[in-house]
Each structure stands twice: as C-alpha cells, then as structure tokens.
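Colleague: This is a predicted model, with the sequence first.
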Amino acid sequence: MSETVSSPRRGRSLRLAAALTVLLALAGYVVVQYVSGGGGAPRCVVRAADGAGDGSPSYAMSPEQAENAATISAVGTTRGLPERAVTIALATALQESALRNLDYGDRDSLGLFQQRPSKGWGSAAQIQDPVYSAGEFYDHLVKVPGYSRLPLTEAAQRVQRSGFPQAYAKHEPDATLLAAALTGRSAASLSCSAPNSGMAGDPAKVRAALVRDFGPEVLPASAGRATGGSSAELSVPASVTVTAGHHGNSADGGPSPQRGWELAHWAVAQSAVLGIDEVSYAGRVWSAEQASEGWRTADGSTEAARRDSARDVHIRTAQ
C-alpha cells in the first residue's frame, strides 16, 4: 500500500522539480538578457563611475524613462538651477509617474509630475508636454525658501502637496545618481543599449529636440551643419552657453567638460527615440552597435583630434 501511494508522489515531485528547473532557467535567461541588453528589452543604465565594478551604485530604466529624465534635467540646467533642483525634480517624477508621461492619474492628474488641470497647472495638453510640466515644477520649486537646503522630501512636498509626503525620500539615491550623470558631473555615466531597430535618424529632429529641451541658444548658427561630407553627423559645441553665466566656458577659458558631458548623456538618453547611432566627446565614444561596452576610448591619436574631441560633442544618427 505504501508503494502504491509513494509512486504517484514521486512522480509529482519529479514533475515539480522539472518545472522548477525550467522556470529557473527561463528566469536566468531573462536576467542575463536584461543585464547585458542583448536581445532583451531596451534599457539604459546610469552608474556612479564609468567602468566601475558591479558593486558600484547603478540605476536601470527603460529608454522612455531615460528620455524623460534627460528632458527634466535639461529644463532645470537651462534655467540655471543647481544640480540639487534637478535631483528633487527627478525624485518627484520617479514617485509620481516612474518617469513616464502618463495620460491618467488620481482624479485629473496627468503627466510626469501628475499635475492637475483643475488646480491651475495648465491644460491637459500642456501638462503632457514634458518640457512644460518640468518647467512648471521648477517654477514652483524656486518659490520655496531655501529649497536646496531642505530635506528632499520636504522640498518636493512643498510643491506637490501629496497625500504621501514621505514617499519621495526613497527615490533620493536614484535621483541623485541620475542628476549627477545628466547634469554632466564626471563622477557618473549613462549608457543605453537597445536591439537594432533599423530606424533611421534625422539630424533635423535631433536639432529640434536639443532646442526643445535646452532652448534656442543650444545650437549656435554655425552648429548643426553636416561635417565630413556626411549628412548624418552634426556637432554640438561643448562650450555653448545655455544661460548667461551658467554652463559656459571653464575657468581657463576653454570648453566646459561638465557642459559637454551633459549634452553627451542627453544624446545617449534620447538615442532610441531619435535614432542616434553614436555619440562622442572628450576622447570617449558610445555607440548603439557596441552599447554593451558603455563609453569606451575613441580612436584618433592626433593632437588635432584630441583638441576637437575636447571641444565638441559629436552626434551621429543611424542611416
């Protein structure tokens, strides 16, 4: 009798073990694809330091989230606001929408910051424009006395008036990391990887997006012209002035490295939506084809090439 009972049990156990093995293998495959970016869902990763080990702080997100984060940062720096303001804005958007431009929310809340038309934040169409909604957030933030010295959750709450005011605090580490990369601080880097969609890019759309996020002065009259005989390449001067006295030249009169990295990381964050194939700056290059390697040392050993790479951010669109 005991053998009759135990045999089905052994059979069930074997089937369960086999099913578990398959599930674990599938989970392992998904994790590998997610981490490597190969063959899996497109994603972007910001790290505390370029090339740092696995133990360094990092934050992974979708291309949509990276695009919105880059826009939020660009709007803040264009207004001459400090990195702390960008960090507060990013943490708020992480909590309110997970950096997605939502067309729904609590009652009539919409967009990245879940702003409400009925509360005077603007029309529904305006709020769903990331540049507009980020600008509205910053407009309210700068009216908070001493906002940059307040705890992040308190500064965000003064703007948002949320029913869960402590919720913003948990996003501060990720927002700080994002802000460090997107404002151009060299201690952090952003890289994106995505399957090759075959989508061609358009330099005119890249220029329009730069102006949309950074303002009309991001591209001087001489910028954006095709270089090297290729209509698919444009140059963005790293020393371009966004606002007077902010992100201009460095102390020695040369291009600002922070400004250059800000533009370079913005371009990588926008690569999926704009069909950007390659971004290079200061002797480093990111490319969609070798995205799994992140930022790597660029070819070009001549002194002229080094001077050029220190001055310009080169953005090449896919063909």
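Modeller: Good, I have the coordinates.

Colleague: From here on, just use CA atoms for contacts and neighbour counts.
Modeller: OK.

Colleague: For the stretch 201-319 of the chain, which segments count as helices?
Modeller: 203-214, 257-269, 271-274, 303-311 (DSSP state H, counting those that start in this stretch).

Colleague: and these as a markdown table, adding mean neighbour count?
Modeller: Output for those, formatted as a markdown table (neighbours: other CA atoms under 10 Å):
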| stretch | mean neighbour count |
| --- | --- |
| helix 203-214 | 18 |
| helix 257-269 | 27 |
| helix 271-274 | 22 |
| helix 303-311 | 16 |
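
Colleague: got CSV for the ones you listed, with distance to A25 too?
Modeller: Formatted as CSV, the helices of the stretch 201-319 of the chain follow (distance: least, CA to CA, whole Å):
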stretch, distance to A25
helix 203-214, 41
helix 257-269, 31
helix 271-274, 30
helix 303-311, 44
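
Colleague: Name the nearest residue to the most centrally placed residue in the chain, sequence neighbours excluded.
Modeller: Nearest residue to the geometric centre of the chain (CA atoms, centre = their mean): A66, 3.0 Å. What sits nearest to A66 in space, not counting adjacent residues and going by CA to CA, 6 or more residues apart in numbering, is A269, at 5.2 Å.

Colleague: All the strands of the stretch 51-200 of the chain, residue numbers only.
Modeller: Counting by DSSP state E, counting those that start in this stretch, the stretch 51-200 of the chain has strands at residues 58-61, 189-193.

Colleague: what sits up against the first one?
Modeller: Right, the one you point to is strand 58-61. With CA atoms under 8 Å, 6 or more residues apart in numbering as the test, strand 58-61 has contacts from 43-48, 174, 177-178.

Colleague: Where neighbours are concerned, which of those residues has the most?
Modeller: L178 (28 neighbours; other CA atoms under 10 Å).

Colleague: Run through the residues that contact it.
Modeller: Counting by CA under 8 Å, 6+ apart, L178 has contacts 46, 59, 69, 87, 90.

Colleague: The structure to be compared is supplied as follows:
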Amino acid sequence: MPRTPSSSRRHTGRSRLLRIAAALAVLLAVAGYLTVQYVTGNRGTEQCTVQSADGSAGRGRTYRMSPEQAANAATISAVGTSRGMPERAVTIALATALQESGLRNIEHGDRDSLGLFQQRPSQGWGTEKQILDPVYAAGKFYQHLAKVPGYSRLPLTVAAQRVQRSGFPQAYAKHEPDAALLAAVLTGRTPAALDCTPTRTAAVPADAAKVRTELVRTFGKGVLPTTGAATGGTSGGASTAGTVSVPVKSARGSGDGATAQRGWELTHWAVAQAEALDINEVAYAGRVWEAGSGWRTERAESGATEVRIGLVR
C-alpha cells in the first residue's frame, strides 16, 4: 500500500530520531570509555613496567602504568614498610588506591573526597593540602588499617572497607592481583623488576638536596645518616656531583636476605621517582638501571651496602 504524504513524513521523522539516538549512544559510549581511562590513569602514558619474578621466562605477570602512578605506588609502599607494616598491608593499601583513584593524586571526587585514597576533609582525614600529599595520605591510611583487628588475615575487601567505608566494598577485590604484584616488587622482595622510561627530559640539572628530602619524607629520618649530607662525600647518604648514595641497612636481627630486600626497595623507589626527581641512573648489587635503556649487569660486581642514585646533570 503506497504511503500517504503524512505517513512518509512520520517514517522520515522516526528514521531521523533513530539516527540521532544511535549517534548519541555512540558518543555516550566514547565519553564513558574516555572517562574510565582518565580516572584510572591509562591515557597512553604507560611508561613503567612491573614484572613478576619469573617474567623473564615468559610465565610471569606484567603490570604497566604511568610514571605518576609508579611514583605514587612506590610512595604508598615505602610509607607502609617504614611504619613496620607487612607486605600484606602494602597490598591492601595499593588495591585501595587503585580502586579509589587509579593511583593518581586527583583533586576531585565524590563530595569532598580527594587524593590517592579519596579521603574527606569533612570526615577528619586532614586538610585538603595534607590529603593531597601522598606521604601524608598513605600514612593516614596505614594508621587506620593498623587499628583493624587481624587485618592481615581478613579478606582484602573486608580490611579495605573497614578503613574506607565505601559504598562499593567489593570493588577492591578486582585489584588484588595487581596490588600483590606491585607490593612484591616495591617492597624489594622481587629484585630488578621495575623499569620506567621518563616521558620528559630535564631542562636543568637535578637537585640532589630534593632527592634527599624526599627520601627522608618517605622513608623517615633513619634512611640517611645525620652527618655528612651537607658537606658532600662519596657515601653515607652524601652526594658527589650528580650522585646521591643511600646506605642499605637491615633491621636489627635480620639477615642478608632482609638487607638485600631493603636495598631493592630503595632502588625501585628511585626508579619510580625518576621522572619526578630527574634521576637517570640507579645502581645496586651489581645491577644498574638507566633511563631509556633499562637494566644491565655491571662488569665489576658493585657492593650491596649502598644504592647509588645518579641525577640528570
């Protein structure tokens, strides 16, 4: 039956509406994808790679992230171990930050939520400035986690939820495998497993004093000796031209394994901070990381008593 002019107009109108609806659906889908990528930090800047212990044999797991995410993850880990928290606590903290901010120090969130853990000034977590300091934010998270009875034996979602009081507590679970991988590497248990390629080149020589300041802020005063830092030198935390040396000391009563783990923790922290602090080389225990080329083995075995951090000159 031939369409009347009015039915043709109705058909054309419906077709136009369907096309508009389809276009809007596509735009909304693209916008949603871009939002997720922005929030989680996956924006084509995954210049850091974390590899599990057996990754070289092709059986391990790999996690990729941006230099910003790597620096924040290393800070979260270092603050935890410096407080005497176990690796499990670091895993819980990293999984929480992965869910809450994608390991990005964001200045927005639900209501007045801010920072890596989306902590709220109105709920007593600190001032906006404090919460946006990754060292402070991580410290507050661990402070609350330590008060959770038996947190290390609880499911990760339960432990994280008792700190965060989130409306979506089960969301933390999906991040546990990645958080466990990151924790093993950043606490130093897996050596030479973090590689970062800085995305920018420093325009001026790096500031050794800034590196020492960040070491102390993150790891505590005991990471560097109290003497020699101001006068220069070749060891004991002092700096020569373009180098900061950090002594590797294990906890009292621990063996060589704990000392080596501490050394790799410091090493990985420096690699993760390469872009932020203009670090171009880190050496420890016969292995050298160099910005742009990754890890190599030194011909002459270097000692395991200090981590050498080479700066952009």
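Modeller: Sure thing, it's come through. What you see is a predicted model; the values in this text were computed from it and never measured.

Colleague: re the thing from before, out of the helices of the stretch 201-319 of structure 1, which gets nearest to S148 of structure 1?
Modeller: helix 257-269 (20.3 Å; CA to CA).

Colleague: rewinding a little: now the residue nearest to the centre of structure 1: how far from I72 of structure 1?
Modeller: Counting by CA to CA, to the nearest Å, the gap from A66 of structure 1 to I72 of structure 1 is 10 Å.

Colleague: go on, G275 of structure 1?
Modeller: 20 Å.

Colleague: more neighbours, those two?
Modeller: Neighbour comparison, G275 of structure 1 and I72: the larger count goes to I72, with 29 against 24 (by other CA under 10 Å).

Colleague: The more buried one corresponds to which position in structure 2?
Modeller: Under the alignment by TM-score structural alignment, I72 of structure 1 pairs with I76 in structure 2.

Colleague: Please apply the same query to E278 of structure 1.
Modeller: Checking TM-score structural alignment: E278 of structure 1 goes with E281.

Colleague: Identify the residues contacting the match of I72 of structure 1.
Modeller: Residues near I76 of structure 2 by CA under 8 Å, 6+ apart: 90, 93-94, 134-135, 138.

Colleague: switch the cut-off to 10 Å
Modeller: I76 of structure 2 is in contact with 70, 90-91, 93-94, 97, 103, 116, 134-139, 141-142, 183, 186, 218, counting by CA atoms under 10 Å, 6 or more residues apart in numbering.

Colleague: circling back: just give me the closest of the contacts of strand 58-61 of structure 1 to P195 of structure 1.
Modeller: Within the contacts of strand 58-61 of structure 1, proximity to P195 of structure 1 (CA to CA) peaks at R43, which comes in at 9.7 Å.

Colleague: what's the single longest helix in structure 1?
Modeller: helix 2-36 (DSSP state H).

Colleague: re the thing from before, and P82 of structure 1, which of the helices of the stretch 201-319 of structure 1 is closest to it?
Modeller: helix 257-269 (12.8 Å).

Colleague: Return the mean post-superposition distance for the closest one against structure 2.
Modeller: Aligned to structure 2 and superposed, helix 257-269 of structure 1 gives a mean residue distance of 0.3 Å (mean CA distance after the TM-score superposition for structure 1).

Colleague: how many degrees apart are that helix and helix 203-214 in direction?
Modeller: 120 degrees (axes from the mean of the first three to the mean of the last three CA atoms, to 10 degrees).

Colleague: The residue nearest to A66 of structure 1 contacts A70, correct?
Modeller: Yes - using CA atoms under 10 Å, A269 of structure 1 is in contact with A70, at 6.4 Å.

Colleague: between those two, what contacts are shared?
Modeller: Common contact partners of A269 of structure 1 and A70 (CA under 10 Å, 6+ apart): 64, 182, 263.

Colleague: dump the residue contacts of the last one.
Modeller: With contact set as CA under 10 Å, 6+ apart, L263 of structure 1 has these partners: 70, 74, 182-184, 210, 214, 218, 236-238, 240, 257, 269, 279, 281, 312-315.

Colleague: Quick one: map it onto structure 2.
Modeller: So L263 of structure 1 corresponds to L266, using TM-score structural alignment.

Colleague: what are the ranges of the helices in the stretch 101-250 of structure 2?
Modeller: Ranges of helices in the stretch 101-250 of structure 2, per DSSP H, counting those that start in this stretch, are 128-131, 134-145, 156-164, 176-186, 208-219.

Colleague: Tell me the buried residues in the third one?
Modeller: Counting neighbours by 16 or more other CA atoms under 10 Å, one finds that the buried residues in helix 156-164 of structure 2 are 156-161, 163-164.

Colleague: returning to that earlier point: do you know which of the helices of the stretch 201-319 of structure 1 lies nearest H247 of structure 1?
Modeller: It is, among the helices of the stretch 201-319 of structure 1 and with distance given as CA to CA, helix 257-269, at 5.6 Å.

Colleague: ok, so what distance separates the residue opposite V148 of structure 2 in structure 1 once aligned from N196 of structure 1?
Modeller: Here V148 of structure 2 is matched to V144 in structure 1, going by TM-score structural alignment. From V144 of structure 1 across to N196 of structure 1, the span is 45 Å (CA to CA).

Colleague: Just to check, the residue nearest to the centre of structure 1 is in contact with A93?
Modeller: No - shown here, A66 of structure 1 and A93 do not form a contact pair, counting by CA under 10 Å, at 11.9 Å.

Colleague: who touches both of those two?
Modeller: Both A66 of structure 1 and A93 are in contact with 72, 99-100, where contact means CA under 10 Å, 6+ apart.

Colleague: quick check, nearest of those residues to G122 of structure 1?
Modeller: Looking across the shared contacts of A66 and A93 of structure 1 and measuring by CA to CA, the closest to G122 of structure 1 is I72, at 17.3 Å.

Colleague: In contact with the closest residue to Y284 of structure 2 other than its chain neighbours, which residues?
Modeller: Sequence neighbours aside, V307 is the residue nearest to Y284 of structure 2 in space, at 5.0 Å (criterion: CA to CA, 6+ apart). Contacts of V307 of structure 2 were listed using CA under 10 Å, 6+ apart, and they are 235, 237, 244-248, 263-267, 270, 282-285, 288.
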